[in-house]
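> okay, sequence plus prediction incoming.
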Amino acid sequence: MSFLNLAPAMGNPKFCWNSISNDSDHILRRNLISMLQNSKDMNHARSIHAKIIRKGIFQDPFLVFELVRLYCKINSIDYATKVFHHSENPNVYLYTALIDGLVSLGFFTDALNLYAQMINQLIFPDEYVITSVLKACALLLALGYGKGVHCQVLKFGLSLNRSIALKLMGLYGKCGRLEDARNLFDKMSERDVVACTLMITCYFDHGLTQEAMALFSKLQSSDTVYWTAMIDGLVKNGELTRALEIFREMQENNVKPNEVTIVCVLSACMQLGALELGRWVHMYMSKCNIKLNQFIGGALINMYSRCGDIDAAQSLFKMLKVRDLTTYNSMIVGLAMHGKSIEAIGLFREMIKRRLVPNSITFVGVLNACSHGGLVELGYEIFQSMETEYRIEPQVQHYGCMVDLLARVGRLEEAYDFIGKMGVHPDDRMLCALLSACKIHRNAKIGDHVAKLLSECNSIESGSYIMLSNFYASSGRWNYAAKLRKKMEKGGILKEPGCSSIEVNSVIYEFFSGDLRHPQRKRIYEKLEELNYLTRLEGYIPATKLALHDVDDKQKEWALAVHSEKLAICYGLISTEPCTTLRIMKNIRICNDCHSMIKLIAKITGRKIVVRDRNRFHHFENGVCSCKDYW
């Protein structure tokens, strides 16, 4: 990077914007500039360009500058570059126009190379080109290059420029240099809403939610972007309830949300399973004059489908006048999660007919649909089409879908061989899916091989340890199971506790296994006892073999009886009107015992019960489940 050695005192640029030679036809030039500034399509741009050449004024700096800007604006970077290279003695303004265009169109490396060329040509940079270059550095996470540009900023006396300081803050924040970002913020004479918004974003990027909230509380503002940055940061850091509280405060302060605000709030609702609040946000959009487009539509489809109302998601999808790849992906993934495999595959085929090119996310959704539907041959066909037809290299998620598909139908050896032939290393989630299938299909031989692979994984989560432990316990190898539990304790790895939530009157209630915290715990456990009695009359027998602890059957029965989803259902039954659908969100996979009992609870109570676990949705009604006991 030779431009870093440039002396700070370069003198004035070779060309001054006001030193243009007189043009015999000033009116023509003004008209052409006006036409270039107002043009919006390629044909019009080329016709003006041709006229400029015919008139012999293609070196006029004003016209060249506007031509470069126009071609960048209409996404024709090749023409913009050609115009630039045919210009004589390009000045800082022309460099700025092309660099800014390259950055706006995503050609970040090209923009940085052009900036280096400009400096090596001894052309003095100004604040506009510096801000564009720093933006490219931030988007590329090019910290070293950005620090070099910072040196130039100091040499050229631009360090007090506010726009440059903000871009430097953004660069250091994105590249993990929080202290450098904070130093720039602290040195600012005016810490207005823009600077505070950027600093809040930096804090959130580093997981410092308390610092972000403290700064937010110091500055009262009605700026929508400021409030949205706070909500977005809280959502990304898992502070979902707090994010919704900030959204309520935003309404109380009469701050109007924008599209991004709504999408952030819908994301919080989706992750919490807060369907009623999500519906309210949907209705609230019309009050704020926020129109339904692909961006909002995709967020709403995700919210409805992941909160358990797939019918509402499908209705919304049909309402959308314009459906892009993102909205199709949202709908396909949602249908797959709800076990509507045929509908998901049908939508995939419709998307292809409309000449929308699928991406990596599309294939995760449609392969999951094949997995939940047991459609092995179709799954193979779609998987192979990724590379042969769409030139998409399968990632670990796609291989995982195929392993899951084969494992579910009992083709365990084929799934194990498939892992050996993959182009990527298996992750613990993939191996856990296969190990679970080995346990279900009672194939200890393959299970032992998979267990060995799982134990050798570099990064293994607590859930994987539990899966291994349960696999050994299910075959009576309690010593192996106990050793794994001790290894977890020694490594400080905590088991993720089963947690189920239910929304009642727009309030989310959480339950853990054996939970006694709820004020209505007495009524909840009375309802649980009643359901235990009624389901036994219907033939329910506690699956004590699934309680993988070396204790007697009575203790196992109690451990199964107080699972979190059962407590959440009991609370829903005592707190809602008859015939109300109950929607339960669970953080881990539902067990066979709960699955069997909930089918009977739905039959006895005449309720529809929807349960979302880690893998998919289960719709229980009239004694059956939508998964047909295949999950």
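That came in fine, so what should we check first?
> contacts, neighbours, all on C-alpha from now
Fine.
> got a list of what the residue nearest to residue 175 when sequence neighbours are not counted touches?
If you skip the residues right next to it in sequence, residue 175 has residue 141 as its closest partner in space, 5.6 Å away by C-alpha to C-alpha, 6 or more residues apart in numbering. When the contact criterion is C-alpha atoms under 8 Å, 6 or more residues apart in numbering, the partners of residue 141 are 171, 174, 175.
> by neighbours, which of the residues you listed wins?
residue 171 (28 neighbours; other C-alpha atoms under 10 Å).
> I'd guess that residue is in a strand, am I close?
No. If the criterion is DSSP: H, G, I helix; E, B strand; the rest coil, then residue 171 is helix and not within a strand.
> what packs against the longest helix along the chain?
Longest among the helix segments of the chain by residue count, using DSSP state H, is helix 521-537. With contacts defined as 3 or more C-alpha pairs under 8 Å, 6 or more residues apart in numbering; DSSP states H and E, the packing partners of helix 521-537 are helix 564-575, helix 592-605.
> nearest to residue 53, of these?
The stretch from those with the least distance to residue 53 (C-alpha to C-alpha) is helix 564-575; that distance is 74.4 Å.
> for the closest one, which positions count as buried?
Buried residues in helix 564-575, defined by neighbour count with 16 or more other C-alpha atoms under 10 Å: 564, 565, 566, 567, 568, 569, 570, 571, 572, 573.
> this is the comparison structure:
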Amino acid sequence: MKLGFTTHARQLFEDMPSKDVVSWNVLICGYSQNGHPHDALQLFVHMLRQSFRPNQTTIASLLPSCSCRELFLQGRSLHGFGIKAGLGLDPQLSNALTSMYAKCDDLEASHLLFEEMAEKNVVSWNTMIGAYGQNGFLDKAVLCFKEMLKEGLQPNLISLTAIISSYCEKGDVESAVECFIQTMQLDIKPDAVALISVLHGITNPSHFPIGCAFHGYGLKNGLSNDCLVVNGLISMYSRFDEIEAALSLFFDRSEKPLATWNSVISGCVQAGKSSDAMELFCQMNMYGQKPDAITVTSLLSGCCQLGYLRIGETLHGYILRNNVKVEDFTGTALIDMYTKCGRLDYAEKVFYSINDPCLATWNSIISGYSLYGLEHKAFSCFSKLQEHGLEPDKITFLGVLAACTHGGLFYTGMEYFCSMTKEYGLMPNLQHYACIVGLLGRTGLFKEAIEIINNMEIRPDSAVWGALLSACCIQEDVKLGECLAKKLFLLNYKNGGFYVLMSNLYAIVGRWDDVARVRDMMRDIGGDGCSGASVIEVTPLRDSNNLCPSEFHLNTSTWQHLCLY
């Protein structure tokens, strides 16, 4: 079981002439640790039917399998079974129950169990600190940590890591670093898990030097050889477009497990280097590494960037041939790829093939319909997802608001915007404001649009002002347009978008001298307003010397390897 050979372990178990509770516990624990919760629970039921009496270790081994909402009821049933069977709640079982409830978002039950513990060991405190941290209650996690110190217990790698992780999840990198330093001052060496927590929390460009410093810490303490640390570093460098550093880390690795391949492929896509991601995928194939759903999802995102419909179709074929579940993020990525590559009909087929779409999948098809100007289909999907018991989030509302903007549906857009803020209590971000300002402006309600901008709880960016300037072009309002252009110029004078909008506005009203002046200004900042590219795939005539269309910017070997899938 520790080697992951669950089938062999089960066969050995079945061949045993006599079994005891320890035998059952080993198999149950093995299934749980290897990510087979349903098999673990079925074996437990089979154990009861065979008249074996479970002990505390049996229940404690099963509870990690129930640490998800899907199996939360089974976890509560096991808790009840333990009480009815007269199994005393020793620290091991209490800790397992506390952790299970915390991971299922029932923090009240976790707290109650913790308070009722007659004997709290370091593991108990660590479990409760982690429970608070996982659920976003950082202040309570820190308070719990301080109470642990008052009890005279010495903290280890686990409790402090939980605190560090909590700070990072909240984006408070400075506090995480301070905690990291305090950990070392206590002569406790932060481990790979603590280092990874910090690396994942570094999302602000201003914190990038901190990430580099932690890379140095990992090198000095031998943690940089840890596979998960390398993956965290690759992700961090990719996040800040330092793709050369990410690739250097990757190629320096002698052993490259699937997770590391996935990190570097995903990093290339995030950095806009999707062609590199495709090349890496082919190298991965040559190394004999089989892709999983995460690999395919990253590559599908790359196809969106490059407009590579045919490669996207090839990846879809791989998914079907290898029975990869088209649920959640894989299905969402497929829908997104087909939508952005011009095949909404294929996107619809994928969507309707999914039995129980998650919210992200609904959001993807709604955004697709909005992009194609099919606002009524977008609204229909919005209603259907609610009928399925799902609650719309900010991305859902962004999709329907975009649909209202494209369709010029002012009243419907305002209804959705009010529903978002008042009914669901969601705070609009800059994209939502850009949509609603654009919708008001296109209707000619400039006064109302400016009033919304003035009352925004966040500072408007160039997208919000640009939406209003675009509306000025539709309404041919030169005076307001010129005022907005000055504001946009002060925000970012190198943004070529508003130069184009002003040029269009002057052209609409026939002010050609001003059009020429704006064009000259644009050339002065390094753009002429004419550069641009449209991506469209064609099927060229091929011969034996031309296996790959030149438009793909992939060499023949790359294309052949992709086709193998």
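Right, received. Where do you want to start? All values reported here derive from a predicted model rather than from experimental measurement.
> circling back: residue 625 of the first structure: which of the contacts of residue 141 of the first structure is nearest?
Each of the contacts of residue 141 of the first structure was checked against residue 625 of the first structure using C-alpha to C-alpha; the closest is residue 174, at 46.3 Å.
> and that closest one, what does it touch?
Going by C-alpha under 8 Å, 6+ apart, residue 174 of the first structure touches 138, 141, 202, 205.
> the residue nearest to residue 175 of the first structure matches what in the second structure?
Taking TM-score structural alignment as the criterion, the aligned counterpart of residue 141 of the first structure in the second structure is residue 171.
> stretch 47-54 of the second structure: end-to-end distance?
8 Å (C-alpha to C-alpha, to the nearest Å).
> residue 251 of the first structure - how many residues pack around it?
For residue 251 of the first structure, the count of nearby residues is 11 (other C-alpha under 10 Å).
> ugh, wrong one, residue 88 of the first structure
With neighbours defined by other C-alpha under 10 Å, the count for residue 88 of the first structure comes to 11.
> any idea how far it is from residue 53 of the first structure?
Here the distance between residue 88 of the first structure and residue 53 of the first structure works out to 14 Å (C-alpha to C-alpha).
> and the next helix or strand past the longest helix of the first structure?
The helix or strand immediately downstream of helix 521-537 of the first structure is helix 553-561, counting by DSSP states H and E.
> what helix or strand is the equivalent of residue 435 of the second structure over in the first structure on?
Using TM-score structural alignment, the equivalent of residue 435 of the second structure in the first structure is residue 401. Here residue 401 of the first structure, judged by DSSP H and E, is contained in helix 396-408.
> tell me the angle of the helix or strand just after that helix relative to helix 396-408?
Sequence order places helix 412-421 as the next helix or strand after helix 396-408 of the first structure, per DSSP H and E. Between the axis of helix 412-421 of the first structure and that of helix 396-408 there is an angle of 160 degrees, by axes from the mean of the first three to the mean of the last three C-alpha atoms, to 10 degrees.
> identify each buried residue in helix 412-421 of the first structure, please.
By neighbour count, with 16+ other C-alpha under 10 Å as the criterion, the buried positions of helix 412-421 of the first structure are 412, 415, 416, 419.
> so where is stretch 553-561 of the first structure in the second structure?
In the comparison with the second structure, stretch 553-561 of the first structure aligns to no range at all (TM-score structural alignment).
> where along the stretch 351-500 of the second structure do the helices fall?
Along the stretch 351-500 of the second structure, the segments classed as helices by DSSP state H, counting those that start in this stretch run 359-371, 375-387, 394-407, 410-418, 430-442, 446-454, 462-475, 478-491, 496-508.
> using JSON lines, lay out those helices together with distance to residue 352 of the second structure.
Output for those, formatted as JSON lines (distance: least, C-alpha to C-alpha, whole Å):
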{"stretch": "helix 359-371", "distance to residue 352 of the second structure": "10"}
{"stretch": "helix 375-387", "distance to residue 352 of the second structure": "12"}
{"stretch": "helix 394-407", "distance to residue 352 of the second structure": "18"}
{"stretch": "helix 410-418", "distance to residue 352 of the second structure": "25"}
{"stretch": "helix 430-442", "distance to residue 352 of the second structure": "28"}
{"stretch": "helix 446-454", "distance to residue 352 of the second structure": "38"}
{"stretch": "helix 462-475", "distance to residue 352 of the second structure": "34"}
{"stretch": "helix 478-491", "distance to residue 352 of the second structure": "43"}
{"stretch": "helix 496-508", "distance to residue 352 of the second structure": "38"}
